[in-house]
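**Student:** this one's sequence-less:
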């Protein structure tokens, strides 16, 4: 159990209580109380007390040596702050359980001691780090442990720990899927096996001479260091190749674990290197701090999530960045092409608006309507994608990754911020014309279809829905902005789905499997198999992401209604179509307030669709490339200046002498290539 102490006790009373005599106890309570008490005192007073009262110092020293005697500390080196599972969710589950219900540990280990004398490991470590170096040296001298790093039993534990880590890392590195990530090493000596052999040789030397002392010129140390570097290079190459081969969560976790363990071996062997006597106490202190540091991070959930998801998010945004480059127009021809593609998307959405309204008249449960609405949206979005049209708000999630990739990959060069600002203007006007194309066509198409139905059936089908349709376009009478933000979030999620599908397709080699599938080749022919393979590689991620985007949009309102929540979605293109239906249902007899507030809200909805999806995508892309917003403040300022001086460039395809340079920023970063992680 962990020992709770009274906050009123000072260190002198604790020392007098337990160490005015030679205390033979193995209980950890005296040590826990002492540590708590010195945090409230000036550590200089603690040092002076021991100097003025040598009998207390001797008794305390005896107690410390007694409780540490025979307690191995290898677990603190081989387990703490190292992934224990090869998959993310089992590791997450284990850490949560350990936080709620700490595991039962072997009481004869240093691991158990630290767990039970320190209530707040991070806080205690910070306290020790803040102590003056000379005072730490003095207390170690008083306790007689300033040179414990040279003791044979300590060296034995450290060498044993390195061997344990090496055995584990070798086993993981030899797995087929891991080796596939670094094919460069298939025909070379495996560095993990070489490292293991070198550590085993060191163990033999230590057994023959327990007083062995490594130094920086020692050939054994040099060999171990070289092999560790090769092992780390293996991991780096594997991560770089993830852009080429894709990666699974399990392999990502295995590579992270290999990296952690090889780094830990390096940190341990560094402690064994002593070139002069001054380094003895330095390395002794470092071992203590390392053990405490490892233990303070052992169940850190945020670090697990950050480390485990960063690479996956990088790969997802890498794939969406390549897609996003197609949404940035550089000249008038591309600008007008974007308008035509967006207009095509607007035509389909106009029809979807009418279909959804008609589905609403059908009797059925909330989940029946959720199915119909989801099918309606999903069918429409997949059609838009396969026909080569554009849904404007699908772009931000893609283009955000593109912009971040440009920033990240140009970061090590002397970047011209004006060129990047010009690129942003192209992005903005591309989004603008896509919005215009969607809205300009969805409104009249919805109006035309509902008019045609009125003529054909001699009934205005929009009458019953008109009040609600127009009310939903009033931000003061409805949650239009919230619902627009929800749609923006779904746009962001659909971008993640697209990137994830692309990554999995590459990792599992789905196109290659299709092309070489014997059954397909036998019954449908080799040419068909190749065409199907190319079609899958080109379109499957887009089909799946658009399908799920449709499901999210269609199911939100019925599911929200089922749970009694006012949830819904608002999308600029659908809002324009619904505006047309609302006006027609009212026979165009609406007051000026209703007309103008609805008209303006259509574009407000578009703004929040864009803002939420683009911001979330930028955040994910920034995080995946270990960038922070502080690094790009200057870029933001330059973009604002560029907008003030060239406002029309953000809306119209005006030529500029920066066109080629800004386009090169994108083109130079788009090919899939190895990247550091």
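**Tutor:** On my side now, so go ahead. Model, not experiment: these values are computed from the prediction. Numbering: from 1, shown residues only.
**Student:** all contacts plus neighbour counts: C-alpha atoms, from now on.
**Tutor:** Noted.
**Student:** can you get me the start-to-end distance on stretch 504-511?
**Tutor:** Stretch 504-511 has an end-to-end distance of 11 Å (C-alpha to C-alpha, to the nearest Å).
**Student:** can you list contacts of it?
**Tutor:** 244, 245, 246, 247, 248, 533, 534, 536, 537 (C-alpha atoms under 8 Å, 6 or more residues apart in numbering).
**Student:** okay, the residues you listed in a markdown table with neighbour count next?
**Tutor:** Converted to a markdown table, the contacts of stretch 504-511 look like this (neighbours: other C-alpha atoms under 10 Å):
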| residue | neighbour count |
| --- | --- |
| 244 | 17 |
| 245 | 20 |
| 246 | 23 |
| 247 | 26 |
| 248 | 18 |
| 533 | 18 |
| 534 | 16 |
| 536 | 17 |
| 537 | 18 |
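**Student:** dropping in the other structure now:
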């Protein structure tokens, strides 16, 4: 079949349409992208046929020259594989429209012809699966021999125009107010972006004159490469500054587009002024990049994934910075975590009691949701202000910290760093364990003491009917406790995202400074306003996350009631306090079966709370960093090996011996 297609092309190489090339690609297409045997077999047959029959190779070369000669190539170089300026909403509706009514291709433009040739990106998987060496061998065959000067000149002129367009775009992006505001030195000194644009213009003009034989030699392209390196270094500086001063989606998007445009300029320079021996391999990589980009440009999933990564990177960056505060490795930190969790346990016991009392109020459903939300929100905010720790709030922070550690080792022989990563995982688990002990171990006796004191004054904090309802809600068999615990775990994860978002927004938009500079606070002294600024700078995200977390917990039951759905939340600390109040209400006259079921239910609620929030936070943090860590099984074995040597480190920190 390959022979017939190539013979047909050779008989009429000036046909000027892509249909024969489409048939050739169809013949090369494997049964599945993972079938390397099919790929090697089909490409091997093509290479063998082209090398054995020179007339077929010459015919295929003339055919491709004909396709290139009469088409605009500039869009292929300047747009394909580079993020467009369209936003999330515009990209979403464009893709929906294309799925309903596919676009019409104009074969005069090489990028649209290429898109139709690879079936709007449906061939991207197998094109990427073909090894670079196989593609390079095919392109080496096609580039060998002589080609018409008109085709070479047309292609070179298109590449030069593309180089100029990309340089002007980089210059425009480099002068965006948002980027200049983050790196004011661009205004003080000569901008490398403007210098790159001017140098590119000069280089293109000389190359055009060289093609027109108006000069003998073109100028050296290495000055452009120096300027491109300076532009890349400036983007890296801006990125480092954003880690301290916050970042917006638009700025992240701008930096990514700029890096892609500079990489494309470097590729075009390699084609124009580089060694021709490297062209086949460069073409192989470029074809793969174009194929994947074409697939992503029509994919809703790729659009959402890309924007999610940009957003997630922003909101998890600050979470990873604060996450190390929730991980203890010493005994001093271990006991500090216990005391912090114990403070939270005291407050949780009273929050649970207030929640029980608020159920007695004759309020409309929305009124109840409002009261419940205020109780949770202000209670969690009070815990934070008093430096308490809610155990289930830790995963969203520790997962980001863990993902940051994975990112640091994933590109530098991670096998050598598995020991350190395993130790970090053990530290995370131990810190989480002592925080839970602090919450539960303090909330339970405090709730018992409050309930018994209330009873001593001649009243019960809750009725036996309410107590029976609370015990029913703890049963993992008779109620939806596990499902409701998963909902709470999702909200814990979401509150961590909100905290990261507001931490980033606080430093990027300078919210603390703007608040303290407000005219309504001018009656305060300057020193007090500066203290407020400093506190908000470090705590605005945590306060916002706790506030919204309280709203989510307090309103979930009402949302379920309004929609007729069995929605509610179960949280391990509040479930423990509710169990204590139920014990007092029944005057401790509960059967051992009820006590066991309730205790098991509380443990399962805690595991689901932590498991859901931690897994979601870890997946998002890894995704936001583009990390693909594949050594989970070796990591687990390393953890087990360390626990085998020191099993108590899972629950108790090793004493650190200081060297004198």
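**Tutor:** Looks like it arrived, so ask away. If you're wondering where the values come from, they're calculated on a predicted model, not measured in any experiment.
**Student:** follow-up on the earlier one: most widely separated two among the contacts of stretch 504-511 of the first structure?
**Tutor:** 248 and 534 (22.1 Å; C-alpha to C-alpha).
**Student:** buried ones in stretch 298-317 of the first structure?
**Tutor:** Residues of stretch 298-317 of the first structure classed as buried by neighbour count (16 or more other C-alpha atoms under 10 Å): 298-299, 301, 304, 308-317.
**Student:** from these, which land in helices?
**Tutor:** Judged by DSSP state H, helices contain the following of these: 301, 304, 308, 309, 310, 311, 312, 313, 314, 315, 316, 317.
**Student:** OK, contacts around the first one?
**Tutor:** Going back to what we said before, that points to residue 301 of the first structure. By C-alpha under 8 Å, 6+ apart, the neighbours of residue 301 of the first structure are 92, 95, 96.
**Student:** let's see 10 Å
**Tutor:** 91, 92, 93, 94, 95, 96, 99 (C-alpha atoms under 10 Å, 6 or more residues apart in numbering).
**Student:** and which of those is nearest to residue 252 of the first structure?
**Tutor:** residue 91 (13.0 Å).
**Student:** what helix or strand is the closest one on?
**Tutor:** helix 88-100 (DSSP states H and E).
**Student:** that helix: average distance to aligned residues in the second structure?
**Tutor:** Compared with the second structure after fitting, helix 88-100 of the first structure deviates on average by 4.8 Å (mean C-alpha distance after the TM-score superposition for the first structure).
**Student:** mean distance between the helix or strand harbouring residue 63 of the second structure and the first structure after superposition?
**Tutor:** Assessed by DSSP H and E, residue 63 of the second structure sits inside helix 54-69. Taken against the first structure, helix 54-69 of the second structure registers an average deviation of 6.7 Å after superposition, with mean C-alpha distance after the TM-score superposition for the first structure.
**Student:** ok, back up a step: residues making contact with the next helix or strand after the helix holding residue 91 of the first structure?
**Tutor:** Per DSSP H and E, the first helix or strand lying C-terminal to helix 88-100 of the first structure is helix 110-117. Contacts with helix 110-117 of the first structure, where a contact means C-alpha under 10 Å, 6+ apart, come from 1-4, 27-36, 67-77, 79-80, 102, 104-107, 121, 291-292, 295-296.
**Student:** if we go to 6 Å?
**Tutor:** 2, 32, 71, 73, 76, 105 (C-alpha atoms under 6 Å, 6 or more residues apart in numbering).
**Student:** switch those residues over to TSV; also include secondary structure, distance to residue 234 of the first structure and neighbour count.
**Tutor:** Shown next, in TSV, are these (DSSP: H, G, I helix; E, B strand; the rest coil; distance: C-alpha to C-alpha, whole Å; neighbours: other C-alpha atoms under 10 Å):
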residue	secondary structure	distance to residue 234 of the first structure	neighbour count
2	coil	42	14
32	helix	43	20
71	coil	35	16
73	coil	29	20
76	helix	26	23
105	coil	34	11
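**Student:** closest to residue 541 of the first structure out of these?
**Tutor:** Distances from residue 541 of the first structure to those, taken by C-alpha to C-alpha, are shortest for residue 76, at 44.4 Å.
**Student:** let me see the contact set for the closest one.
**Tutor:** 111, 291.
**Student:** could you rerun that using 10 Å?
**Tutor:** Contacts of residue 76 of the first structure (C-alpha under 10 Å, 6+ apart): 82, 109-112, 114, 161, 290-295, 298.
**Student:** turn the residues you listed into a markdown table, including distance to residue 372 of the first structure.
**Tutor:** Formatted as a markdown table, the contacts of residue 76 of the first structure follow (distance: C-alpha to C-alpha, whole Å):
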| residue | distance to residue 372 of the first structure |
| --- | --- |
| 82 | 48 |
| 109 | 62 |
| 110 | 62 |
| 111 | 58 |
| 112 | 58 |
| 114 | 59 |
| 161 | 60 |
| 290 | 59 |
| 291 | 59 |
| 292 | 58 |
| 293 | 55 |
| 294 | 54 |
| 295 | 53 |
| 298 | 48 |
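**Student:** neighbours of the counterpart of residue 233 of the second structure in the first structure, just the number please.
**Tutor:** The alignment partner of residue 233 of the second structure in the first structure, by TM-score structural alignment, is residue 233. By other C-alpha atoms under 10 Å, the residues close to residue 233 of the first structure number 15.
**Student:** can you check residue 177 of the second structure too?
**Tutor:** Neighbourhood size, residue 177 of the second structure [other C-alpha under 10 Å]: 11.
**Student:** what do you get for residue 593 of the first structure?
**Tutor:** 10.
**Student:** that one: which element?
**Tutor:** Going by DSSP H and E, residue 593 of the first structure is in helix 592-624.
**Student:** by how much does that helix deviate from the second structure on average?
**Tutor:** Compared with the second structure after fitting, helix 592-624 of the first structure deviates on average by 2.3 Å (mean C-alpha distance after the TM-score superposition for the first structure).
**Student:** buried set for that helix?
**Tutor:** Applying 16+ other C-alpha under 10 Å to helix 592-624 of the first structure flags 595, 597-599, 601-624 as buried.
**Student:** hmm, back to that, using TSV, lay out the ones in helices among the buried residues of stretch 298-317 of the first structure together with distance to residue 145 of the first structure.
**Tutor:** What follows is those, written out as TSV (distance: C-alpha to C-alpha, whole Å):
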residue	distance to residue 145 of the first structure
301	34
304	34
308	38
309	42
310	41
311	42
312	45
313	46
314	46
315	49
316	51
317	51
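**Student:** good, wrapping up.
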